[in-house]
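Peer 1: I'd like to go over a predicted model; first the sequence, then the structure.
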Amino acid sequence: MAELSGLPQSLQLVSDPKSRNKCIAKTYSQAGSLLFSEESFAAILLFKEKSYRCDTCFQRPSAISLKKCSGCGGYWYCNAECQTIHWKRGHKQLCRHFQAYSTSAEFRELQEHKKLDALLLSHTIARLSLLAQPYRPVTNTPGDILFSLLPHPSTGLAAPVICPVKPSPPSGLADLIYSRFGNNNFSIHSHFSSVGHGVFPTASRLFNHSCVPNAAAKYVWIPQKIVTMTAVALRDIQPGEEVCLITLPYLDPALVQTRPHILQISYGFVCDCPSCTDIRVVELPKVPSNPNDLTRIGKELREFVGVDASDAGVFSPPKLRDLPTGLRCVLREDYISFLSEVFSQSSHKGDHEIAIDSGMTLLALYLLIYPCNYPQIGMHLLELTKTTWNKRMSTRLTVAQDRSAKERVMRLLSSAQRVMEVYGPEGDVNGPWEEIDTLHKLLLVV
């Protein structure tokens, strides 16, 4: 199937000898452009979000309480409209049996991630049962595309027990679909905080993986609407260029040290993106434990990337392959974990000098590892902005010093906003955009 119905005119799915298919840009797309949009075929909330969010639109109402399904007691909705939508998309196939299923010993004994898989699989099969040809939709519908996805490289994966569905699915169908879950499902997030899991068959079939992608997935929820994934260009994309999504279905690109092995063992392919190719030829020495050596490495890393503590950073960093031998230890995951912990702890304790120093080093590392305009860079810049603002407000400064400190905050905030505007708002209406707006208002008066 080298053709997919419903694709925007700017994209084309073509055959590829290595990856089976790949998505090619037919027209020029500017950074921040919406490339693709798809409603979830099936979606579920994480357990911690249940009863706080609507199971249909994922909205988290602030002024009204959610209404519980009176039939099964296991789902919550904004109103009757959301309940009707969910009912027609498969809940009616599950409702009668859901309470007994969710309290059964077989379900309760599953690990939490297996319970989520079982619920999502139940919803997927319930949705398939409602389509025109039971359990085998017509060509190029999302259901048919789901069947065409590549299975996990491991064989013999047995599906967890699912909620009974009427009509009962054919023998082996649950295993057939479940074998495609691990490779293709997406984590649904709001401001990079996961709130659920979803099946988006066309996106899974359309976009290949890259650790340095030119596009990213984000999620939109609107009252009385199904959760929707959109793909956004992280940088300008030229005609003829392959469009690759960020690795959210797989793993965080910051896992530089282990990601090539995880991708090969868990997903059955060797990633040949520029980042993984560069890493394979780089030996990673151990991170020194001496505080003076750690301070020196942080300073040299900032200088190498071009990040200055008084400015906002450079957004065209050097390549990983050019990283000096003496700095290669910064690619180890224990170093990035160490930096993150120091930045987080010192920010909360009010140790602003340490927080800003470690935060700028972490920014340099993010710029080196993550793709251009990756949202995590913008989120980190926003945290740096807040820390720098707090230092300014808690320190006795001269008029000239305060003016310089304020300008520094403004530069960091401008950089954070510039990155975040490429990705755009997603998920919940509050979050980073509300914080950016608050900081702008504070800078006008203080």
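Peer 2: Structure received.
Peer 1: going by C-alpha atoms from here, please, whenever you check contacts or count neighbours.
Peer 2: OK.
Peer 1: the longest helix anywhere in the chain: which residues count as buried?
Peer 2: Ordering each helix of the chain by length in residues (DSSP state H) puts helix 399-423 first. For helix 399-423, the neighbour count (16 or more other CA atoms under 10 Å) marks 405-406, 408-417, 419-423 as buried.
Peer 1: which strands or helices does the helix or strand just after that helix pack on?
Peer 2: Downstream of helix 399-423, the next assigned helix or strand under DSSP states H and E is helix 432-445. Judged by 3 or more CA pairs under 8 Å, 6 or more residues apart in numbering; DSSP states H and E, helix 432-445 is in contact with helix 375-394, helix 399-423.
Peer 1: strands of this protein, residue ranges please.
Peer 2: 11-16, 20-25, 34-39, 42-45, 67-68, 76-77, 186-190, 193-199, 208-209, 215-220, 228-233, 244-245 (DSSP state E).
Peer 1: which one of those strands lies nearest to Phe343?
Peer 2: Of all the strands of the chain, the one in closest proximity to Phe343, counting by CA to CA, is strand 193-199 (19.1 Å).
Peer 1: quick one: that closest one to strand 34-39, angle?
Peer 2: 70 degrees (axes from the mean of the first three to the mean of the last three CA atoms, to 10 degrees).
Peer 1: another one to put next to it:
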Amino acid sequence: MVIFVPMTEEAVDCATGAAGEGSAESLISPSSRSASTSMGAVELVALEEGPATGVEGWSSCNFARLLRLQRKKSRGSERGGVVCHRQVYQRGRKRDEATRRGWKYGGGQLVAWKRHHQNMCKLFLPFTSSYDFVNAEKHTQLDSLLLSQTIAGHYLPFIDSPQKLASEATLLLSLLPHPDPLPTPPLPKSLNYLTNPISPQENLAKALSSRGTNNHWVVYSSELDPVAHAIYPSASRAFNHSCAPNAIPVYIYGDDHQGPKMQVRALERLEKGDEVTVPYIDPAQPYKVRQDVLMMTYGFVCRCPRCSIDQTLQTKIPRSPDSTSAFVALYPELIRLVFGDFPIPFEGLVELPSLHTRPLPDHLLLLKVDSHLPYLSGRFRDASHDQDHIIANETGNALLALYLTIYPPAYPVVGHHLLEMTKASWNHYLQVFAPDISSAPARDVLIRANVCLKLAEELIPTSQSTGDVLVDGAWESRAAVEMKMLRDLLDAEGR
């Protein structure tokens, strides 16, 4: 586990290299820093780690995207149902940030060719057309590709040198295997000898496979879209899971072609002695889904404060209603619970309340049925898209309140929702009131937009994040570009 220690000079000296070195309690590494925001002084947890040497292949976005790309035959990116790495990065093809920075500039393709292309590309056409691969579950197909790339990139070069192979394998094999691992996924025939239990490599594929499922992390873009899977051994050893986390991993893409770095950031003020916990899965998933996924993927039962509360509520949660109007009728009460008597335009709101570790009152438990959150988020999205301003405002308020009963206030989903609320409010003002701001309703809409944007600016990290938009020769996150544009527009209206 990781225990938080404020970054005094003495703590920095003793913390160097401590995280993830196998000790029962690891200190925060010395790159920790403080950030004062309107949400309070938040310590940023310092662990910053690139994909592990020897398992970088598990973090490559091309494999995570491979199965999705196979469905896009009209784009000409596959041959016989197979997508090769090299085809993903053709000139002119739209790239996500991981490929754009790591491949388009600075020779990333050459690095990848030397590491694994020369070993793997010739294997994929027959392998991905084979009976075993085609008839496997999608997650098994992904496991096959990830495992194959890891072996090709980091183990085949040393396969005739057991001493070097042992050194390469040590880092990943030091992680705990899944307590009940699935069978080793199918591999290209040329790699099958690695599954032979009497081989000198002692069934390397099985050993790697048993550690992949419960030690991988889903890598997200700045837009919170999953783009890859990666293994970060220090983080896997150091951070325990909680559905009510006080920290969260974010992923930083650089220009060093080494894959995205994980940076673990605090979600709240941490005190000396606090254990730093992160979410392995989305805390918004229903209790039973969370428990099933954590057991199947990681092999444990979660007993965090959030799950302890949710477990006691399971028998009280009603069945899903026949009509969604039953949900809507509870939204005013939910908003009052979260924001009290604060006026809906949110004028003067500088800090979001934290209710994610408190149980909902019994009369609001209908809002915890599995179908409710997808309904509400979809209703807000559709209303915003269709310019149904009244519904967008009402559902936006309710969704914000619901998120604050699920996530810590500084959780990225909350910040991005506030940005969406800002855009909805600006569109409302522009289409209904502009350029006249003299009426009370117009002022309320602008107040709401300003408050939501200010909170979003505090919560959404914009530095060192994945870039999605090219601005003045530099890549910036789409959220950062949108926030700057909205800030300029709102400031202009206020003058």
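Peer 2: Yep, that arrived. Quantities reported herein were computed from a predicted structural model and do not represent experimental measurements.
Peer 1: circling back to that earlier point, now for the longest helix of the first structure, which elements pack on it?
Peer 2: Against helix 399-423 of the first structure (3+ CA pairs under 8 Å, 6+ apart) you get strand 228-233, helix 375-394, helix 432-445.
Peer 1: which residues in the second structure does the last one align to?
Peer 2: Mapped onto the second structure using TM-score structural alignment, helix 432-445 of the first structure spans residues 479-492.
Peer 1: average offset between the matching stretch and the first structure?
Peer 2: In the superposition with the first structure, the average deviation recorded for stretch 479-492 of the second structure is 1.4 Å (mean CA distance after the TM-score superposition for the first structure).
Peer 1: about what we covered before: tell me the most buried of the helices and strands packed on helix 399-423 of the first structure?
Peer 2: Highest mean neighbour count of those: strand 228-233, a mean of 22 (counted as mean count of other CA atoms under 10 Å).
Peer 1: contact partners of that strand?
Peer 2: Strand 228-233 of the first structure is contacted from outside by 29-40, 200, 214-221, 245, 422-423, using CA atoms under 8 Å, 6 or more residues apart in numbering.
Peer 1: then stretch 135-151 of the first structure?
Peer 2: With CA under 8 Å, 6+ apart as the criterion, stretch 135-151 of the first structure contacts 4-5, 41, 125, 128-129, 131-132, 169, 177, 179-181, 183-184, 200-202, 204-205.
Peer 1: give me the distance between the match of helix 432-445 of the first structure and the centre of its chain.
Peer 2: Remark: stretch 479-492 of the second structure is offset 25 Å from the chain centroid, using CA atoms, centre = their mean, to the nearest Å.
Peer 1: still on that earlier bit, can I get the helices and strands packed on helix 399-423 of the first structure in a markdown table including distance to Ala254 of the first structure?
Peer 2: Listed next are those as a markdown table, based on distance: least, CA to CA, whole Å:
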| stretch | distance to Ala254 of the first structure |
| --- | --- |
| strand 228-233 | 20 |
| helix 375-394 | 10 |
| helix 432-445 | 21 |
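Peer 1: and Pro233 of the second structure, how many neighbours?
Peer 2: Around Pro233 of the second structure there are 23 other residues, counting by other CA atoms under 10 Å.
Peer 1: so what does it match up with in the first structure?
Peer 2: Alignment note (TM-score structural alignment): Pro233 of the second structure maps to Pro201 of the first structure.
Peer 1: which residue, other than its chain neighbours, is closest to that match?
Peer 2: Of all residues not flanking Pro201 of the first structure in the chain, Leu146 sits nearest, at 5.1 Å (CA to CA, 6 or more residues apart in numbering).
Peer 1: okay, now the aligned partner of that neighbour in the second structure: neighbour count?
Peer 2: In the second structure, Leu146 of the first structure lines up with Leu172, judged by TM-score structural alignment. Look at Leu172 of the second structure: counted by other CA under 10 Å, it has 21 neighbours.
Peer 1: gap between the residue nearest to Pro201 of the first structure and Ser204 of the first structure?
Peer 2: Distance of Leu146 of the first structure to Ser204 of the first structure, computed by CA to CA, to the nearest Å: 9 Å.
Peer 1: Met229 of the first structure now?
Peer 2: From Met229 of the first structure over to Ser204 of the first structure the distance is 11 Å, taken as CA to CA.
Peer 1: thought Ser179 of the first structure was touching Gly172?
Peer 2: No. Using CA atoms under 8 Å as the test, Ser179 of the first structure is too far from Gly172 to be in contact (10.8 Å).
Peer 1: the two: which is more packed in?
Peer 2: The neighbour comparison of Ser179 of the first structure against Gly172 (other CA under 10 Å) goes to Ser179, with 22 against 11.
Peer 1: mind listing what the aligned residue in the second structure for the more buried one touches?
Peer 2: Aligned counterpart of Ser179 of the first structure in the second structure: Ser210 (TM-score structural alignment). For Ser210 of the second structure, the contacting residues are 177-178, 181-182, 184, by CA under 8 Å, 6+ apart.
Peer 1: and which of these is nearest Arg86 of the second structure?
Peer 2: Nearest to Arg86 of the second structure among the contacts of Ser210 of the second structure is Thr184, at 26.6 Å by CA to CA.
Peer 1: what's the burial count for Tyr77 of the first structure?
Peer 2: 27.
Peer 1: let me know how buried the nearest residue to it once chain neighbours are set aside is, in neighbour terms.
Peer 2: In this structure, Tyr77 of the first structure finds its nearest non-sequential neighbour in Cys54, 4.5 Å apart by CA to CA, 6+ apart. Using other CA under 10 Å, the number of residues around Cys54 of the first structure comes to 26.
Peer 1: thought Cys54 of the first structure was touching Ile64?
Peer 2: No. Between Cys54 of the first structure and Ile64 there is no contact under CA under 8 Å: 11.3 Å.
Peer 1: that older thread, quick one, what contacts the match of Pro233 of the second structure?
Peer 2: Counting by CA under 8 Å, 6+ apart, Pro201 of the first structure makes contact with 41, 142-143, 145-146, 149, 184.
Peer 1: Three-state assignment for Ser36 of the second structure, please.
Peer 2: strand (DSSP: H, G, I helix; E, B strand; the rest coil).
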